[in-house]
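Colleague: Build me a model from this:
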Amino acid sequence: MSYLLRKLGIFIFTLWVAATLNFILPRLVPGDPVSVMLAKYQGRLDPSAVDALKIAYGLNDLGSPISQYFTYLGNLVSGDFGRSISLFPTPVIDVVMRALPYTLGLVGITTILSFLIGSALGLYSGWQRGKAGADAVVPVALFLNSMPYFWFGLLLLYVLAFQLKWFPLSGALDPFPGDAFSASWWASLARHAVLPVLTILVTSVGGWLITMRNNVISVASEDYLAFARAKGLSERRIVNRYVLRNALLPSFTAFGMSLGFVVGGSILTEIVFSYPGLGYYLYQSVTNLDYPLMQALFFFIALAVLVANLLVDLINVILDPRIREGRA
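Modeller: I've put the predicted structure just below:
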C-alpha cells in the first residue's frame, strides 16, 4: 500500500510540475496571441478589433502573474483552454475532442497490435533460437525497425494510392461518407485508415520483436527454469508460466509508456496522410504559433503519459510479487 501511495504522490506532483511548466513556457515567448493574429493577417484587421480580440483571449485584464497562474489552474480543472488562434474562434477543447477519437482509433489500436504481434514473434524467436525460421525474423525486424516510417508512408502513398488508386491519398473520411456510424461511414473510415495503420504497424513491430527476444534469451538462462525442468514440467507450461511472464515485464513497462504517447499521435504519419488526429493538430499549432492549442495538447500528452505510467506501476504490483513484498 505504501508503494501505491508513493506512486500516487509522485503522479500528482509531476502533473502539477507539468501544468506549471505549461503555464510558464508560452509566456516566455515574445508577443501574445493577438500580435500573432495581427501579423498573420498583415494589417487587414481593423485596429478597433484588437480590443475585442484581447477580450476573446482573456488578455484585457491580465492581473499579476500569481493571479494569472491561479486563474490558469482553475480553468485547467474546468477544461477551459481558451480559443484556438489558427481555428479562431473554436474553443481549444473542441478541437482536441474532435481529433482525439481519430488518434485513439488509429495510433492506439495500432500500438496494441504491434506490441502483441512483435511480442509473440519475439517470444518465438527467442525461445526457438538456433532454428532457421526463428533466426530469420531477426534481420527482417532490424530492417523494419530502422526504416523511417514517414518514408515508408510516402512509399505506400505513391504506390497504393497515387499509382494503383486502391486507397485515398489523404484525410480520414470521404467528402460525403453518409450518415455518421452507418455502413458507408465505417467503410470510408476503414479505407482511409489502411495506409496509416500499415505504416505504423510494419515499422514498429520490429522494435517489440527485438526487445522481447532479448528478454526471453535473458530469462532462459535463469536457474528457476532448470529447476522447473527438473520438476518435470512441460515446455509449454514453462514458457507460459515462467518465461512469458518474466520476459514480458520489461516490455510491458515500455508498452505502457507507448500508450501514454498515443495521445500525442504519430505526428509524422498523420502529417504524411493529412490524418486529422492530435499529432496533425500539434504540428499545425506549432507552425501557426497557436499557443492555446499547443499548450492544451502538451498538457494532454503529459497527462496521458503520467496516467499510463501509473497504471503500469499498478499492474506491475499484480504481476511481480517482489514489488508487493517491498523487495523491488
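
Colleague: From here on, just use CA atoms for contacts and neighbour counts.
Modeller: Noted.

Colleague: In contact with the residue nearest in space to the middle of the chain: list those residues for me.
Modeller: A centroid search over the chain (Cα atoms, centre = their mean) returns V262, at 1.5 Å, as the residue closest to the centre. For V262, the contacting residues are 103-104, 107-108, 111, by Cα atoms under 8 Å, 6 or more residues apart in numbering.

Colleague: go again using 7 Å as the cut-off
Modeller: Neighbouring residues of V262 by Cα atoms under 7 Å, 6 or more residues apart in numbering: 104, 107-108.

Colleague: The structure of the following sequence is requested for comparison with the preceding one:
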Amino acid sequence: MRYYARKLGFYLVALWAALTLNFFIPRMMPGNPVDTLMAKLQQRGGATDPSVRRSYELLLGTDTGEPLVTQYFSYLANLFRGDLGISVSVFPAEVATVIGDALPWTIVLVGIATLLSFLLGVGLGAVVGWKRGSWLDSLIPATTVLAAVPYFWLALILVAIFATALSWFPLNGGYDVILTPGWDGEFIASAVYHGTLPALTIVISSVGGWLLGMRNMMVSTVSEDYILTAQAKGLRDRRIMTRYAARNAVLPSVAGFAISLGFVVSGSVITEQVFSYPGIGSRLLQAVENNDYALMQGIFLVITVAVLGANLVVDLLYGLIDPRTRAGN
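Modeller: Below is the predicted model of the structure:
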C-alpha cells in the first residue's frame, strides 16, 4: 500500500508542476491574445476603444492589471471548475468545445495507427527474432531506416504518389465537405477514406521501432533455460515461440505501448498539417500562431493528463506483475 501511495503522490506533484508550467510558458511568449483579437475586430469594423479591450482581457483571463500570481491562482480555480476559458483563434467558442470537437479525430486516427503499428511490429519482430540469422533479418535495416524518416517527408512522398499521381486517396481533409458529420455509414466511410493515408504515414514510421525492439527481446529470450527445456520436451516450435518465448519477450513492448497510448491525444502535428486533418495537432498549431493562451493551455492539459495517466497505469501494473519492483518501498 505504501508503494502505491508514493506513486500516486509522485504523479500528483508531477501534475501540479505540469499545470504550473502550462500557465507560465505561454505567457513568456511574445505577443498578446487580446492584441490578436482586437486586430481581428478592427478588420471587421468593430469598436476598439479601451472599454472593449478591458472586456476582452477579463474574458480571456489575461488581465494585465493583475499580478501574475493572482492570474495563476485564478487559472487554477477556473481549471478545477472545468472552465478552460475562451478560444481566441476560434472566438467565441469555449476551449472545452474546441478540444472536444478535435480530440475524437486524433484519437481515432493516431490510436488506430498506433495499435496497427504495434501489432504488426510485435508480430513480425517475434517471427524475425525466432528465426534469427535467416533472410528475414535482412528486413531489419529497411524498417529502421523508415523509422528514422521524418513524418513530414514521408507524408509528402505518400501524398505525391498515392494522392497526386495515382489519385487513390484525397489530398487533404478529414471527410467530404458536402457531408454532415454524424454516425451514418456514408460519413464514416468518408472519414475512413480520408484518414487512410495519414494513418499509413504513422504506421510506416512507427512499425520499425516495435519490430526491432521485439526482435531483440526474442533473441534474448530464446537463449533462456526454460526455452531449451521446452525444446528438449519435444514441444512444437510454434507453441514454444508463441506460448513461451513471445509471451515473455513482449512484456517490455506492452509497457512501451501503454506509454505511447498516452501520447495518442497529442496527435502528430506535422502529419495533420500536411493532410489538413482536423485533429488536435492542427488546433495546437493554430493556437500557437494566434497566441491563444487558453487553447494552448487546454490542449497541453489534456496531453499532460493522458501521458501521466498512462505512466501511472504502467507503474501500478508493473507493481502487480512483478512484486520485485515494490521491494524496499
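
Colleague: What TM-score do the two superposed chains give?
Modeller: Overlay of the two chains. TM-score (TM-score structural alignment, normalised by the length of structure 1): 0.90; 326 aligned residues with a Cα RMSD of 2.4 Å.

Colleague: one step back: what's the matching residue for the residue nearest to the centre of structure 1 over in structure 2?
Modeller: Matched by TM-score structural alignment, V262 of structure 1 corresponds to V264 in structure 2.

Colleague: Give me the neighbour count for the equivalent of S182 of structure 1 over in structure 2.
Modeller: Taking TM-score structural alignment, the alignment pairs S182 of structure 1 with D184 from structure 2. For D184 of structure 2, the neighbour count with other Cα atoms under 10 Å is 9.

Colleague: likewise V222 of structure 2?
Modeller: The tally of other residues near V222 of structure 2 (other Cα under 10 Å) stands at 20.

Colleague: State the distance from it to K131 of structure 2.
Modeller: 10 Å (Cα to Cα, to the nearest Å).

Colleague: And for V305 of structure 2?
Modeller: Distance, V305 of structure 2 to K131 of structure 2, by Cα to Cα: 41 Å.

Colleague: related to what we said a few turns ago, list the residues that contact the match of S182 of structure 1.
Modeller: Taking Cα under 7 Å, 6+ apart, one finds nothing in contact with D184 of structure 2.

Colleague: Quick check: the gap between it and S190 of structure 2.
Modeller: Distance from D184 of structure 2 to S190 of structure 2, by Cα to Cα: 10 Å.

Colleague: so what corresponds to D94 of structure 1 in structure 2?
Modeller: D94 of structure 1 maps onto T97 in structure 2, with residues paired by TM-score structural alignment.

Colleague: So that match lies in a helix, does it not?
Modeller: Yes - checked against DSSP: H, G, I helix; E, B strand; the rest coil, T97 of structure 2 lies within a helix.

Colleague: And for it, the neighbour number?
Modeller: Per other Cα under 10 Å, the neighbour tally for T97 of structure 2 reads 13.

Colleague: Now check structure 1 for the residue matching Y56 of structure 2.
Modeller: Mapped onto structure 1 by TM-score structural alignment, Y56 of structure 2 lines up with L53.

Colleague: Now do the helix or strand harbouring that match: everything it contacts.
Modeller: Using DSSP states H and E, L53 of structure 1 maps to helix 49-56. Residues outside helix 49-56 of structure 1 that contact it (Cα under 7 Å, 6+ apart): 34, 60.

Colleague: now do stretch 283-295 of structure 2
Modeller: With Cα under 7 Å, 6+ apart as the contact definition, stretch 283-295 of structure 2 has outside contacts at 26, 31-33, 36, 84-89, 95, 296, 299.

Colleague: repeat that with 6 Å
Modeller: Outside stretch 283-295 of structure 2, the residues that touch it by Cα atoms under 6 Å, 6 or more residues apart in numbering are 26, 33, 85, 87-89, 95, 296.
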